[in-house]
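Enquirer: Fold the following, please.
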Amino acid sequence: MNRDFIYSDTPVSHTLRRRDIAARHPEVRALNGRNIGSAAWIVGMVAVQWLVAAQMPAADGWLLVAVAFLFGAFINHALYVMIHECTHSLVFASNTLNRMFAILCDFALVLPSAMGFRKFHLHHHRYLGQYDMDPDIVSHREAKLIGNASWRKAAWIALLPVSQALRPMKLKATHGVALWDAWTVGNLLAVIAVNVAIWQFLGAAALGYLALSTLFALGLHPLGGRWIQEHHVTQEGQDTYSYYGPLNKVCFNMGYHNEHHDFPGVPWNRLPRLREIAPESYENLKSYDSWVGVLRHFIFTPSMSGYSRIVHPSTVPAGAAPAAATQEE
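Expert: Down below sits the predicted model:
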């Protein structure tokens, strides 16, 4: 049974690989930029979810759950990917527009997550693998709660939205990273107003459908394998893993995770091209072609747990304030 993380003094590979690829293939620099077409996808997906939600008051309970699992989860997961694109300023040049469209994604997600994600995801990139500063790493308390038992790991994945919502508290406790600002408050108020409007005009079943779609998108669902795939260690010394399976087609290539960490300024539609340009940099890294297989391995392999993460030495001295993360990280 794992009782602690995997500690390593070796630097995270992404910076070195980015420099190596840029030196051997200078044409990759042209892949950086923005995809304003993502804005149309955001508007369209939110509209589709509202249209489907409007049909739910006439559906029985099991049909509502089935539609949320088989359809809504894919849309809401894709909206989380669009929040991710906005976080890295890969949609508009304006940070204000990126923030506004990220909040628009939340209008079908029920949870006011866009601005919190923006703040803490950029820390994840800057401080990848550093226990105190990477909000993607579970706390010791959470890792011990997850344990190695299959039922505990399955329950944790099913409730992953709760875990992800609480995890940034670790940064507040260790380095005083502020959880609230004007944008996060505005995000909260806007989503509350939209949720109330959906309840009033479309009904409780419509809001329930959207909430279940989010629960499945982030939890015990084929899409849930993404959260394990990205950084849980199954190859000694490898921090990050990519997924090249068919579900990339419905999640805007989010599986190209090594590529994204290497070049976070490349929008989703150009990530496959990055791998085509520099195949020698990615073909020897372990990757996956099945998120269901990733979930199965994590849940039923006793050695896999919340501790299956590589932790690197912190670059922030104890008690010091961390450097501000930016969208270029």
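
Enquirer: C-alpha from now on. contacts and neighbour counts both.
Expert: Will do.

Enquirer: quick one: the helices in the stretch 101-250 of the chain?
Expert: For the stretch 101-250 of the chain, applying DSSP state H, counting those that start in this stretch gives helices covering 114-126, 140-146, 150-158, 160-166, 169-175, 182-201, 204-218, 225-229.

Enquirer: Can you tell me which of those is packed in deepest?
Expert: helix 204-218 (a mean of 25; mean count of other CA atoms under 10 Å).

Enquirer: Which residues does that one contact?
Expert: 49-50, 53-57, 64-65, 68-69, 71-77, 108-110, 157-161, 195, 198-199, 223-224 (CA atoms under 8 Å, 6 or more residues apart in numbering).

Enquirer: among those residues, which ones are buried?
Expert: 49-50, 53-54, 56-57, 64-65, 68-69, 72-77, 108-110, 157-161, 195, 198, 223-224 (16 or more other CA atoms under 10 Å).

Enquirer: let's see this one next to it:
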Amino acid sequence: PGIVRLAVHGGLVVVLGALITARIPFWPIIMLPQGILIVFFFTLLHETIHETAFRTAWLNRAIATVTGFLILLPPVWFRYFHFAHHRHTHDPDNDPELMSPKPETIAQYLRYLSGLPYWIGMARVTVVNAAGRNRDGFVPEKGRDKVISEARWFLIAYAVLLVASLVAQSALLLWVWIVPVLVGQPLLRAYLLAEHALCPHVANMLENTRTTFTTRLVRFVAWNMPYHSEHHSYPAVPFHRLPRFHQIVAEHLRTTERGYVRFHRKLVGSFDRRGG
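Expert: Below you'll find the model as predicted:
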């Protein structure tokens, strides 16, 4: 199932990239779906660091590297970050996801959705790691050399692509990759907010994590991660088994929502508008 979904997801990115390159009529509009597909490689990256996307470890690592490179999220560092998130889900004192607070005003909400904090934050993380100054508590000492090396290789590769584009006087990567991920990132930010925002700060994974009922299309591009409470409760369950697993545990879920629009209405309604 992983190979098939990768072929479809990646194939769509290639096809849309080719249409943008060919400058077909209204080609700038295609950059939005292109960007959505690329930034939602985040959910594939997430599956690969759990090693549940594919059967072989080397393929999980390879795809993690490629997808992480495309969205500026070094996978070795992210694996340590994400596993700490699983160990301390929604714990205000220990969950690294809560180091950056969730939006509480309209202004914070719009800034978060813009994706700007993500890009600035990950650029800073990558540069700090490459400089050998990583001090993240969730990164073990034995893993720091890998985190440093990974960041350096990422920066070298980005620099090579930039220089090559300048020498070739080509804006190809700008239109098929850079601009698309910038315009697509807000959709990923909106999706990710629903995973834990407004959930209670308790230890129960069926309560501190939200499952959002949505369309097949969203479940496809998100690699079934809208079944997020199920994933947090039993992270070893691979993405393609989550729909069936949901049927087994559905009656035990404590935090669910019927769609992302409904979630965001509730989230915005919870804001102190005086601070917005």
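
Enquirer: Can you list the residue ranges for strands in structure 2?
Expert: Here structure 2 has its strands, by DSSP state E, at 211-212, 256-257.

Enquirer: What residues in structure 1 pair up with the first one?
Expert: Residues 242-243 of structure 1 are where strand 211-212 of structure 2 aligns, taking TM-score structural alignment as the criterion.

Enquirer: measure the residue nearest the centre of structure 2 to Trp58 of structure 2 for me?
Expert: Geometric centre of structure 2, nearest residue: Phe42, 3.4 Å, by CA atoms, centre = their mean. Distance of Phe42 of structure 2 to Trp58 of structure 2, given as CA to CA, to the nearest Å: 18 Å.

Enquirer: same question, His252 of structure 2
Expert: Counting by CA to CA, the gap from His252 of structure 2 to Trp58 of structure 2 is 36 Å.

Enquirer: Then Thr65 of structure 2?
Expert: 11 Å.

Enquirer: cool, Leu44 of structure 2 as well?
Expert: 15 Å.

Enquirer: Pick out whichever of the two has more residues nearby.
Expert: The neighbour comparison of Leu44 of structure 2 against Trp58 (other CA atoms under 10 Å) goes to Leu44, with 28 against 12.

Enquirer: which one in structure 1 is aligned with the more buried one?
Expert: So Leu44 of structure 2 corresponds to Met82, using TM-score structural alignment.

Enquirer: cool, Ile30 of structure 2 as well?
Expert: Checking TM-score structural alignment: Ile30 of structure 2 goes with Val67.

Enquirer: Neighbours of that match, how many?
Expert: 18.

Enquirer: do Gln235 of structure 1 as well
Expert: 12.

Enquirer: what residues are up against it?
Expert: Gln235 of structure 1 sits in contact with Lys286, where contact means CA under 8 Å, 6+ apart.

Enquirer: And for Phe252 of structure 1?
Expert: 78, 81, 268-269.

Enquirer: correct me, but Asp272 of structure 2 touches Gln108?
Expert: No: using CA atoms under 8 Å, Asp272 of structure 2 is not in contact with Gln108; the gap is 11.1 Å.

Enquirer: any idea how far the residue of structure 1 positioned farthest from its centre lies from Ala102 of structure 1?
Expert: Relative to the centre of structure 1, and counting by CA atoms, centre = their mean, the farthest-placed residue is Ala58 at 32.8 Å. The gap separating Ala58 of structure 1 from Ala102 of structure 1 is 30 Å, by CA to CA.
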